[in-house]
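Undergrad: attaching a predicted model along with its sequence, questions to come.
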Amino acid sequence: MTPPKLTDAQYEEALKRAGAVNRKKEETDYHIAKDDQGREQLVVLRPLGAAGRAQGLVQISTGTASLKDALNKQLLLFVCLAVLALAAGLITLLAVLRRTLSPLSELVDRVERIDAGNLDERFPATPIPSEIGRLSASLGGMLDRLNSSFEAEKEAKEQMRQFVADASHELRTPLTSIHGFLEVLLRGASSRPEQLEKALRSMYGESERLKKLVEDLLALAKLDRAESLKASEGELSETVREMEPQLRMLAGNRQVDFQLQHGLRCRYDAYKIKQVILNLFHNAVQHTDAATGSIKLSLDRAEGGVRLAVSDNGTGIEAVHLPHVFDRFYRSDSSRTRKYGGSGLGLSISRAIAEAHGGTIEARSEPGRETVFTIILPF
């Protein structure tokens, strides 16, 4: 095998570098050249002599075919390993994606099944904290809120339907009565003074009841619209004292006791609070004996506000009726309430006014012994 020959310039350059003073001993010149048969060989040039005093060069050459074969085998090995690693990574990735996206696909399927008539659908719980788990929890919370909103809307519609039905019933009764008396008058009763006066008095009473009912309905409508109260800071005991003559007159022969703590100030609408006190006091008068009845109105400090209580020793309220006394048109004894011309709206109006002030109203009763209505207004 004839060794390849480099150009004179390459030999001179290699010799020049070999003679350099600062040349390191292990430095070697490498070249790729072809022999006379066109085969590629690796040529190595080594200097002769000590470093910095090179006297010649030694050329060593070997074929690159074996080196290329070894490199190609290494390259093929690395490519195969890379392909295997890629395949293993893809398999692992697909498994992870399938495990990750399966709950998401289930969420999508459940969302598609949900509509206004099917809000009971619930999303699966993801045991491992993840973004999908947070999404599932968020969707579940949103669904609960939507369900609550729909239930509240259904309840409001049912209450409105019941309210309209009750209001129509209450309005129909006095109108029917007035219509009946007018028919009697048209049939000739107007020519008899005693029947005429009786009919007119009855019509007047029914018209007063009708007027009161309409006024109560208008008051509730205004409170339902969250009409702003004309609230100002004042001493509630002074407002109650202003009503004392009117309340004692309304009580008749019943015993009335005022226990008012002075110096309690809060923000309230005096006109509205007077309406509440009058409603509660009138309710106590209706359900106590005219001769032995006793009504107490007290005012003191409560936690976070002022407490106003109206109590009586009347017939009381049965436990089954107590949770409903503030419902509109609710009457535990309709015949007794009709006797006094009530419509079942007074306590509803009282609760609406108390809540409009940011306060609360509640009732407790021991049938045959005591009934207490308590209002708490915030400072």
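TA: Received it, and whenever you're ready, just let me know what you need. Being a predicted model, the structure only gives us computed values, none of them experimental.
Undergrad: every contact and neighbour count from this point should use C-alpha atoms.
TA: OK.
Undergrad: centre of the chain to stretch 291-300, how far?
TA: Distance of stretch 291-300 from the chain centroid (CA atoms, centre = their mean, to the nearest Å) equals 43 Å.
Undergrad: list of residues touching it?
TA: Outside stretch 291-300, the residues that touch it by CA atoms under 8 Å, 6 or more residues apart in numbering are 237, 253-261, 264, 284-285, 288, 306-314.
Undergrad: and those residues, which are buried?
TA: 237, 254, 256, 260, 264, 284-285, 288, 306-314 (16 or more other CA atoms under 10 Å).
Undergrad: and A221, which of the three is it?
TA: Three-state call for A221 (DSSP: H, G, I helix; E, B strand; the rest coil): helix.
Undergrad: what of I375?
TA: At I375 the chain is in strand, as set by three-state DSSP.
Undergrad: same thing with F326?
TA: Per three-state DSSP, F326 ends up coil.
Undergrad: same check on G263?
TA: Going by three-state DSSP: G263 is coil.
Undergrad: tell me the contacts of it?
TA: Contacts of G263 (CA under 8 Å, 6+ apart): 235, 237.
Undergrad: quick one: it and G304, what's the gap?
TA: G263 is 15 Å from G304, where distance means CA to CA, to the nearest Å.
Undergrad: dropping in the other structure now:
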Amino acid sequence: MRAGRSHRWRHRWRHSLRVRLIIVFVLLALAMTAVFLGGMQRAFSTGWRDAARPVVADYMDRIVAELGTPPDVARAQALVTRLPISIRIEGPSVNWDSHPDRRAHGFGPRGDWLSRTTADGHRVSFGVGTLPWQREPQGIGWITLALLLVLILLAYAYVRRLLRPLDDIRAGAERFGRGAFDVPIPLRRRDELGDLAQRINTMARDIQGMLDAKRALLLALSHELRSPLTRARLNAELLPATPESETERAALLRDLAEMRDLISDLLESERLASPHAALHREPVDLAALIREAVNEHPDGQRVTPDFAADLPTLALDRARIRLLVRNLLDNALRHGAEASEPPRIALRRAGQGVEVEVRDFGPGVDAAQLERLTEPFYRTDSARQRATGGVGLGMYLCRLVAEAHGGTFTVRNANPGLAVNVVLPAA
């Protein structure tokens, strides 16, 4: 436990500018106080002592004369009660000490200049008695501690207010990293931190402009490529079928179909990645929709369904959900083709929504690659061969569809195989 606390403190010290500033302020205040007190003590112990000695000596002579011969203990007690001094009387007839628990404190090396000898042989010694702050030391200590804590809290509040723009800048950087450029960093002050926030806002606007231009260019290119691809496919299908050219013709049609699917996926991914993506929601029986998608798939008979009863009807975009299911089925059937068990698709309740799980029993994916499976155009090493198909947009599209519906998309190794879980909440 102590090691954990020590680690947290070191982490906070390294990463919290506020804590370091407060500690620096406190240490600086303590150092200045020590220097001031040391200097003042040095000044009083040299110059002021020599200046005050004749005045104090004359005052001591008057007190000894007032005590009388022999010294009157009652008068001495009255003086000790009234003044913060201590008196000790030593002699042939009177021996009395106002503070018997400690010796009188003189101002000289031995306190000799604060001692007087009367005519009858009594020696009267004076010293510092009980000072006002020594009578209630606990109260003074608590008050001092409370004032110190108040000063530290005031300093922390000021530093926190001074560094508040850093919190705004950090939150803004996290938003911009997620691609949310619609909320800029608030400009609270016009100092260096305010200037930094304004520059980051300008950078975010520039990045948003470049991303919008890239998206517009990609959409335009994808849209313009559809027409020549359609004509090429039509011309390939109209070629005369001969035994010699049938293989080349089939390969050409397959490549054209792959390019068509790639362009369609690009268009759909850019539409879904846009912050203004529009969903055409309608009440959908998810179980019936998945059954249709499985039946329409060429290898759908290999998929094992596992649907729970009494699933709620959700408001979904039917076309996008069908795209999600089809891509997940393609992925599971492709990578679980040689597995001992067929792929499985399951439906179950998740609160007010529904959870879809598609699992294959293939080799799975290396743990280091799991987080990157939903990135665009990312494929694992085992999926880069032509035989496996795909261009690395399927999982990315599925994640976009789930997030557009306000759901979650997670990928995990099920040992064996890969499991994809999609949670679609109630709208």
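TA: Received, thanks. Note that this is a predicted model, so its numbers are computed, not measured.
Undergrad: please work out the TM-score for the two chains.
TA: Here the TM-score for the pair of chains, by TM-score structural alignment, normalised by the length of the first structure, is 0.53; 237 aligned residues with a CA RMSD of 4.0 Å.
Undergrad: on that earlier part again, restricted to strands, list the contacts of stretch 291-300 of the first structure.
TA: Filtering those for membership in strands, criterion DSSP state E, returns 255-260, 306-312.
Undergrad: the residues you listed: which two are farthest apart?
TA: Q255 and V306 (24.5 Å; CA to CA).
Undergrad: find the residue closest to T380 of the second structure in space, skipping its chain neighbours.
TA: Closest residue in space to T380 of the second structure, ignoring its immediate chain neighbours: Q369 at 7.3 Å, by CA to CA, 6 or more residues apart in numbering.
Undergrad: now for that neighbour: what does it line up with in the first structure?
TA: Aligned counterpart of Q369 of the second structure in the first structure: H321 (TM-score structural alignment).
Undergrad: what about that match, how many residues nearby?
TA: 13 (other CA atoms under 10 Å).
Undergrad: what's the answer for R326 of the second structure, then?
TA: R326 of the second structure: 19 neighbours (other CA under 10 Å).
Undergrad: which residue lines up with it in the first structure?
TA: In the first structure, R326 of the second structure lands on L278 (TM-score structural alignment).
Undergrad: so which helix or strand takes in that match?
TA: Element membership of L278 of the first structure [criterion: DSSP states H and E] is helix 270-286.
Undergrad: and for the helix or strand immediately after that helix in the chain, what span of the second structure is it aligned with?
TA: Following helix 270-286 of the first structure in sequence order, the next helix or strand is strand 294-302 (DSSP H and E). The aligned range for strand 294-302 of the first structure in the second structure is 342-350, by TM-score structural alignment.
Undergrad: re earlier: mind reading off the mean deviation between the helix holding L278 of the first structure and the second structure?
TA: Taking mean CA distance after the TM-score superposition for the first structure, the mean distance separating helix 270-286 of the first structure from the aligned residues in the second structure is 0.9 Å.
Undergrad: now that helix and strand 294-302, what's the angle there?
TA: Angle, helix 270-286 of the first structure to strand 294-302, by axes from the mean of the first three to the mean of the last three CA atoms, to 10 degrees: 140 degrees.
Undergrad: burial of the residue nearest to D306 of the second structure when sequence neighbours are not counted, as a residue count?
TA: Of all residues not flanking D306 of the second structure in the chain, A346 sits nearest, at 4.5 Å (CA to CA, 6+ apart). Using other CA under 10 Å, the number of residues around A346 of the second structure comes to 17.
Undergrad: which residues are contacting the helix or strand encompassing S335 of the first structure?
TA: Assessed by DSSP H and E, S335 of the first structure sits inside helix 334-339. Contacts to helix 334-339 of the first structure, defined as CA under 8 Å, 6+ apart, come from residues 331, 343-344.
Undergrad: number of nearby residues for the aligned partner of S138 of the first structure in the second structure?
TA: Using TM-score structural alignment, the equivalent of S138 of the first structure in the second structure is R164. Using other CA under 10 Å, R164 of the second structure has 14 neighbouring residues.
Undergrad: also S365 of the first structure?
TA: 20.
Undergrad: quick check: chain neighbours aside, which residue is closest to it?
TA: T371 is the one closest to S365 of the first structure (CA to CA, 6+ apart), at 4.2 Å.
Undergrad: residue in the second structure matching that neighbour?
TA: Using TM-score structural alignment, T371 of the first structure lines up with L418 in the second structure.
Undergrad: buried ones in the helix or strand hosting Q195 of the first structure, by neighbour count?
TA: Assigned by DSSP H and E, Q195 of the first structure belongs to helix 193-224. The neighbour-count criterion (16+ other CA under 10 Å) identifies 196, 199-200, 203, 206-207, 209-210, 213, 216, 220, 223 as the buried residues of helix 193-224 of the first structure.
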